[in-house]
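Student: Make a model of this:
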Amino acid sequence: MAEGEANITDPSRPEHGGHRNRLRDRARKAGVSTLPDYELLELFLFRSIPQRDVKPLAKALIARFGSLPAALSAPIEDILQVSSLDNAGRALKITPEIALDLQLMFEATRRLLAEPLKRTTVLSSWSQLIAYLRVTLAYEPREQFRLIFLDKKNQLIADEIMGHGTVDHAPAYPREVMRRALELSASNVILVHNHPSGDPMPSQGDIDMTKAIIAAGKPLKITVHDHLIVGREGVASMKQIGSI
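Tutor: All right, here's what the predicted structure looks like:
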């Protein structure tokens, strides 16, 4: 261990019990919804790092990624690069275990939002679908192309990742989209991808690709309901803005 760096789980270190107890008491009395993002994250880190002052690390995570949602959804390899100094000037680093804990928090949130979509027709739960997609994709650092497969009643069959790309391109092939739709006996499809730039407006390439997939589905009687593009600034529906 490097000089000046302390073991985050060293039992010989005194727990910052006073501060932790005050924060827990405030969360119980006023509700966790009243906490600012860094304190919510700090409260979560108490369990991962029992013997240290974690406020600087919570603030460092939010500063590094720009927001709490971005920090929770960041790739593990990026989370592992975050470090800070505690109030005693000792180095405090993210370990693989802490990074996994943060991703578990994100995945639990994602599944919570996905659950209602399994019990109703997706088109009648549009706001819930948008909320789910924003959590899932808004802070993805690379483009990701997803397909939401629906049956004849527009009930969810599957939500699948069809491909990963670069920071500004994710490949999508009409033949592969239709092949998978036929395998799942899907009658309807919603195309989804994200723009890591933050701007959800479609490019000409997005429009051309969408029209090619729509054309591929027509002879197979597979309908493409929409193509949703997710960015930090919102979600764009290509159908609503008249691009398709």
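
Student: CA atoms for contacts and neighbours, from now on please.
Tutor: OK.

Student: Check for me that Phe145 belongs to a helix.
Tutor: No - counting by DSSP: H, G, I helix; E, B strand; the rest coil, one finds Phe145 to be strand, located in no helix.

Student: Wait, it touches Asn194, no?
Tutor: Yes - contact criterion Cα atoms under 8 Å: Phe145 and Asn194 qualify, at 7.3 Å.

Student: So for those two, which residue has more residues nearby?
Tutor: Between Phe145 and Asn194, Asn194 has the larger neighbour count (other Cα atoms under 10 Å), namely 33 against 21.

Student: what's near enough to touch the closest residue to the more buried one other than its chain neighbours?
Tutor: With Cα to Cα, 6 or more residues apart in numbering as the criterion, Asn194 has its nearest non-adjacent residue at 4.4 Å, and that residue is Val230. Counting by Cα atoms under 8 Å, 6 or more residues apart in numbering, Val230 touches Leu133, Arg134, Leu137, Ala138, Val192, His193, Asn194, His195, Gly198, Pro200, Ala236.

Student: In TSV: those, plus secondary structure.
Tutor: Below are these laid out as TSV (three-state DSSP):
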residue	secondary structure
Leu133	helix
Arg134	helix
Leu137	helix
Ala138	coil
Val192	strand
His193	strand
Asn194	strand
His195	coil
Gly198	coil
Pro200	coil
Ala236	strand
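
Student: Closest one to Thr210 out of those residues, please.
Tutor: Val192 (10.2 Å; Cα to Cα).

Student: if you skip the residues just before and after it, what's nearest to Lys239?
Tutor: Once flanking residues are discounted, Lys239 sits nearest to Asp226: 5.6 Å by Cα to Cα, 6+ apart.

Student: Please name the nearest non-neighbouring residue to Val135.
Tutor: Arg110 (6.4 Å).

Student: Leaving out chain neighbours, which residue sits closest to the most centrally placed residue in the chain?
Tutor: By Cα atoms, centre = their mean, the chain has its centre lying nearest to Thr136, at 3.4 Å. Of all residues not flanking Thr136 in the chain, Arg110 sits nearest, at 6.3 Å (Cα to Cα, 6+ apart).

Student: I have a second one here; can you model it like the first so I can compare?
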Amino acid sequence: MGSATSQKERTEGRALLKALLGGQEKDALAAADRLIAHFGSLKAAVVAPRREIARAAGDPIVVQRLVAVRQTMIACLRESIQNRPMIDCTSALLDYLNLAMSHNSVEQARALYLDNRNVLLREEELGNGSVDECPIYVREVITRALDLGASGIILVHNHPSGDPQPSRMDIDLTRRLKAAARTMDITLVDHLIVAHGNYVSFRHSNLI
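Tutor: Predicted coordinates:
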């Protein structure tokens, strides 16, 4: 959790958490200490699932404030990818997806539907699954792309294990989706797997 975090970073994280949590100084400091002790760093505390924050903090107000901070950060990162071709903003896109999905405790899949300039038309959640599986239905993804008039798709899902390497099922699904999309003149631009700040791009890995 916190072994790679320097003492200086832990101290700075503690101070920032205290400021974010507000309220009585003594209470805020105690909550900040509990969070840093449990997660090891400010970043780990902010990106943690709500359930884990609640377990560490023991205070619903602290949970609400940290979740609000994370949602604000996600909204800001999402704004940074608006009206830009997705293939030109890979770093910003990954920052957004990593914060929004990377630390989820179960697999979640999303589709980013793109126009003919590869600019985001719509982002939609395809569903949530278990710790190691999330069903994705090719027909539904393609049907929705046609409804939106999309020219391209970026498929995204997370691996709660922390290992972003694709499974055989991930590879097979990608090939089926690419083939189905091609018949409708739709491009599968990429399939991204995010996991605890790491990622794999099927396009960059020559898997598409």
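
Student: List the TM-score for the superposed pair.
Tutor: Remark: TM-score between the superposed chains equals 0.87 [TM-score structural alignment, normalised by the length of the second structure]; 200 aligned residues with a Cα RMSD of 2.0 Å.

Student: The second structure: which residue goes with the residue nearest to Asn194 of the first structure?
Tutor: When the second structure is aligned by TM-score structural alignment, Val230 of the first structure is paired with Val194.

Student: How about Arg119 of the first structure?
Tutor: Aligned counterpart of Arg119 of the first structure in the second structure: Asn83 (TM-score structural alignment).

Student: hmm, back to that, and the contacts of Val230 of the first structure, which is closest to Leu68 of the first structure?
Tutor: Of the contacts of Val230 of the first structure, the one sitting nearest to Leu68 of the first structure (Cα to Cα) turns out to be Ala138, at 12.3 Å.

Student: Quick check: the closest one touching Asn194?
Tutor: Yes - look at Ala138 of the first structure against Asn194 with Cα under 8 Å: they come within range, at 6.7 Å.

Student: and for those two, which residues touch both?
Tutor: What both Ala138 of the first structure and Asn194 touch, as defined by Cα under 8 Å, 6+ apart, is the set Val230, Gly231.

Student: tell me the contacts of Leu112 of the second structure?
Tutor: Residues near Leu112 of the second structure by Cα under 8 Å, 6+ apart: Leu120, Leu121, Arg122, Glu123, Glu124, Ile153, Ile154, Leu155, Val156.

Student: Now it. Nearest residue, chain neighbours left out?
Tutor: Counting by Cα to Cα, 6+ apart, Leu112 of the second structure lies nearest to Glu123, which is 4.5 Å off, once chain neighbours are set aside.

Student: Determine the number of other residues adjacent to Gln204 of the first structure.
Tutor: Look at Gln204 of the first structure: counted by other Cα under 10 Å, it has 10 neighbours.

Student: separation between it and Ser243 of the first structure?
Tutor: Applying Cα to Cα, to the nearest Å, the value for Gln204 of the first structure to Ser243 of the first structure is 9 Å.

Student: circling back to that earlier point, give me the secondary structure label for the residue nearest to Asn194 of the first structure.
Tutor: Following three-state DSSP, the label given to Val230 of the first structure is strand.

Student: measure it to Leu191 of the first structure for me?
Tutor: Per Cα to Cα, Val230 of the first structure is found 11 Å from Leu191 of the first structure.

Student: What of Leu23 of the first structure?
Tutor: Distance, Leu23 of the first structure to Leu191 of the first structure, using Cα to Cα: 43 Å.

Student: Which one's more surrounded, these two?
Tutor: Leu191 (21 against 18).

Student: That one maps to what in the second structure?
Tutor: When the second structure is aligned by TM-score structural alignment, Leu191 of the first structure is paired with Leu155.

Student: shouldn't that match be in contact with Ala111?
Tutor: Yes - when contacts are counted by Cα under 8 Å, Leu155 of the second structure is listed as touching Ala111 (4.7 Å).

Student: Pull the number of nearby residues for Pro200 of the first structure.
Tutor: Pro200 of the first structure sits with 22 neighbouring residues when counted by other Cα under 10 Å.

Student: you'd agree Ser197 of the first structure is in a helix?
Tutor: No - secondary structure of Ser197 of the first structure (three-state DSSP): coil, not part of a helix.

Student: Relative to Leu133 of the first structure, how far out is the closest residue in space to it that isn't next to it in sequence?
Tutor: Closest residue to Ser197 of the first structure apart from its sequence neighbours, by Cα to Cα, 6+ apart: Gly231 at 7.1 Å. The span separating Gly231 of the first structure from Leu133 of the first structure equals 10 Å under the rule Cα to Cα.

Student: now Ile241 of the first structure
Tutor: Using Cα to Cα, Ile241 of the first structure is found at 18 Å from Leu133 of the first structure.

Student: all helices of the second structure, in order?
Tutor: With DSSP state H, the ranges of helices along the second structure come out as 7-21, 25-39, 42-47, 50-57, 60-79, 90-101, 138-148, 168-183.

Student: Quick one: those as TSV, columns for distance to Asp115 of the second structure too.
Tutor: Shown next, in TSV, are the helices of the second structure (distance: least, Cα to Cα, whole Å):
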stretch	distance to Asp115 of the second structure
helix 7-21	39
helix 25-39	40
helix 42-47	31
helix 50-57	34
helix 60-79	17
helix 90-101	16
helix 138-148	9
helix 168-183	14
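
Student: Nearest approach to Asn128 of the second structure belongs to which of these?
Tutor: Closest among these, once you apply Cα to Cα, is helix 90-101, at 11.0 Å.

Student: Show the contacting residues for Val106 of the second structure.
Tutor: With contact taken as Cα under 8 Å, 6+ apart, Val106 of the second structure is in contact with Asn128, Gly129, Ser130, Val131, Asp132, Glu133, His159, Pro160.

Student: From those, pick the one nearest Lys26 of the second structure.
Tutor: Nearest member of these to Lys26 of the second structure, counting by Cα to Cα, is Pro160, at 35.0 Å.

Student: Relative to Met101 of the second structure, how far out is that closest one?
Tutor: Note on Pro160 of the second structure: its distance to Met101 of the second structure, by Cα to Cα, is 9 Å.

Student: Thanks a lot, catch you later.
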